[in-house]
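> need coordinates for the below:
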Amino acid sequence: MKKTEHGSLAQEIRGCRLCADRFAATATAHRPRPVAWFKPGARLLIAGQAPGLRVHESGKPFTDASGDRLREWLGLSDDAFYDQNRVAIVPMAFCFPGYSAKKADLPPPKICGQTWHDRVMKALPEIDLRILVGGHAHKYHLGVKGGVTEVVQNWRAYAPNVFPLPHPSWRNTGWLKRNPWFEKELLPVLRRRVKEVMI
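Here you go, the predicted structure:
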């Protein structure tokens, strides 16, 4: 795919307003702000869930505590993580979905993935390593129906080219404590693989 084609696709995504009415009806009553962060030559894909409020405000993916933890998991500096020539960051929804009346995160709207994801994946033909962050990404990229713990525990079945991860949110700190194998067994293998792909 030519760079001009990539540019028009990313620009098209950034101009998407399909969910304007949906977002206006949330507790945050915000406007769409799609965050498209990919280039055709990228070799590492980070498939996430959806931008949070801070990312919505910054226009740059993972500019929050979750991003700090994810970069630590991957062994990547900020500069390497945000190098679009090597890393594509493609969430299941490109916009912040908003909060419910109880301040809970709303799920990524399915219409976003249905509209954009097949096109974006075709625009990334050189991906060697897929890092799948959270259950929504697991379901799309792996076609699995199991829970996050079950899928991540089975990570060896997908390695070395795919690594399913839990979401790096602070809300999952308890999960990390209950599953020490994640940091002891999975992360060292993941970091080695990331280093190979980023060379």
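> switch to C-alpha atoms for all contacts and neighbour counts from now on
Fine.
> show me where this protein has its strands.
Ranges of strands within the chain are 44-47, 87-89, 129-133, 162-165, based on DSSP state E.
> can you lay out these as TSV showing mean neighbour count?
Below are the strands of the chain laid out as TSV (neighbours: other Cα atoms under 10 Å):
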stretch	mean neighbour count
strand 44-47	22
strand 87-89	24
strand 129-133	23
strand 162-165	24
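> one more, please, to line up against the first structure:
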Amino acid sequence: MKNLLSEIKKCTICVPHLDLGANPVVSGHKNSKIAIIGQAPGTKVHKSGIPWDDASGKQLRKWLNVSYEDFYDVKKFAIVPMGFCYPGKGKSGDKPPRKECAPEWHQQLFDKMPNLEMIILIGIYAQNYYLKDKVKRTLTETVDNYPEYLPKYFVTPHPSPRNRFWLTKNPWFEKNVIPELQKKVALVLK
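Below you'll find the predicted structure:
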């Protein structure tokens, strides 16, 4: 696993398309129990190299009901975004994650994590890639139907502060889905 992570950290596959150059952000361990698959690092995470080291990460840890220390314990959580590097600024927010990372690296990483019990798919990029034709018409429908993807996958929207409108419009998510997510995470980490 260490060799693979080292190889990924040196990856330059999509450098010509990256505004700030390559700085792959990924973590995992052969004993990781839960994998978190999000979009791609933002500028703050690109600079720090620490996954989810921003407001979205703070919200995600709250959703998962885990401490900062537990979240960054690689034996508990592997963090494997769809795109490992900051993709650049788009018209409204960041560009989508680069498409090269997932097919190049994800399976190799998961092959080295035999103890994974749960994969959390955050946002449409991860959900479309992993759920394929089982994804619903909208992210809202996919998240509302989260039990269909259990026990392997748990689906959520992105915890970005930009999603405040979605969360306000869909109070059932924090009322019904978050408690289930917390319960499942607690069971896996026991």
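> still on that earlier bit, could the strands of the first structure go into CSV alongside distance to Arg193 of the first structure?
Formatted as CSV, those follow (distance: least, Cα to Cα, whole Å):
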stretch, distance to Arg193 of the first structure
strand 44-47, 10
strand 87-89, 14
strand 129-133, 8
strand 162-165, 10
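> relative to Ile79 of the second structure, how far out is the counterpart of Ile127 of the first structure in the second structure?
Using TM-score structural alignment, the partner of Ile127 of the first structure in the second structure is Leu116. In this view, Leu116 of the second structure and Ile79 of the second structure are 12 Å apart by Cα to Cα, to the nearest Å.
> got any residues that touch both of the two?
Each of Ala35 lies in contact with both Leu116 of the second structure and Ile79 under the rule Cα atoms under 8 Å, 6 or more residues apart in numbering.
> residue in the first structure matching His29 of the second structure?
Checking TM-score structural alignment: His29 of the second structure goes with Lys39.
> surely that match and Asn85 touch.
Yes: Lys39 of the first structure is within contact range of Asn85, at 6.1 Å (criterion: Cα atoms under 8 Å).
> trace Ala50 of the first structure over to the second structure, please.
For Ala50 of the first structure, the residue aligned by TM-score structural alignment is Ala40.
> what sits closest to its match if chain neighbours are left out?
Gly83 (4.7 Å; Cα to Cα, 6 or more residues apart in numbering).
> OK, contacts around that neighbour?
Gln39, Ala40, Pro41, Pro97, Arg98, Lys99, Glu100, Cys101, Ala102.
> any idea what the fourth one aligns with in the first structure?
What that stands for is Pro97 of the second structure. Match for Pro97 of the second structure (TM-score structural alignment): Pro108.
> which residue comes closest to that match once chain neighbours are left out?
Ala93 (5.2 Å).
> what do you get for Lys33 of the second structure?
That would be Leu116: by Cα to Cα, 6+ apart, it lies 4.2 Å from Lys33 of the second structure.
> in contact with that neighbour, which residues?
Under the criterion of Cα under 8 Å, 6+ apart, the neighbours of Leu116 of the second structure are Asn31, Ser32, Lys33, Ile34, Ala35.
> the residue nearest to His56 of the first structure when sequence neighbours are not counted and Tyr82 of the first structure: what is the separation?
Excluding the flanking residues, the one nearest His56 of the first structure by Cα to Cα, 6+ apart is Phe96, at 5.8 Å. According to Cα to Cα, Phe96 of the first structure and Tyr82 of the first structure sit 19 Å apart.
> could you report the neighbour count for Gly75 of the first structure?
Look at Gly75 of the first structure: counted by other Cα atoms under 10 Å, it has 18 neighbours.
> aligned to it, what sits in the second structure?
In the second structure, Gly75 of the first structure lands on Asn65 (TM-score structural alignment).
> can you give me the neighbour number for the closest residue to its match other than its chain neighbours?
Beyond its immediate neighbours in the sequence, the residue positioned closest to Asn65 of the second structure (Cα to Cα, 6+ apart) is Gln182, lying 5.9 Å away. Gln182 of the second structure has 15 neighbours, counted by other Cα under 10 Å.
> Gln182 of the second structure -> the first structure?
Counting by TM-score structural alignment, Gln182 of the second structure lines up with Arg191 in the first structure.
> my read: that match touches Leu74, true?
Yes: with contacts counted by Cα under 8 Å, Arg191 of the first structure reaches Leu74, the gap being 5.3 Å.
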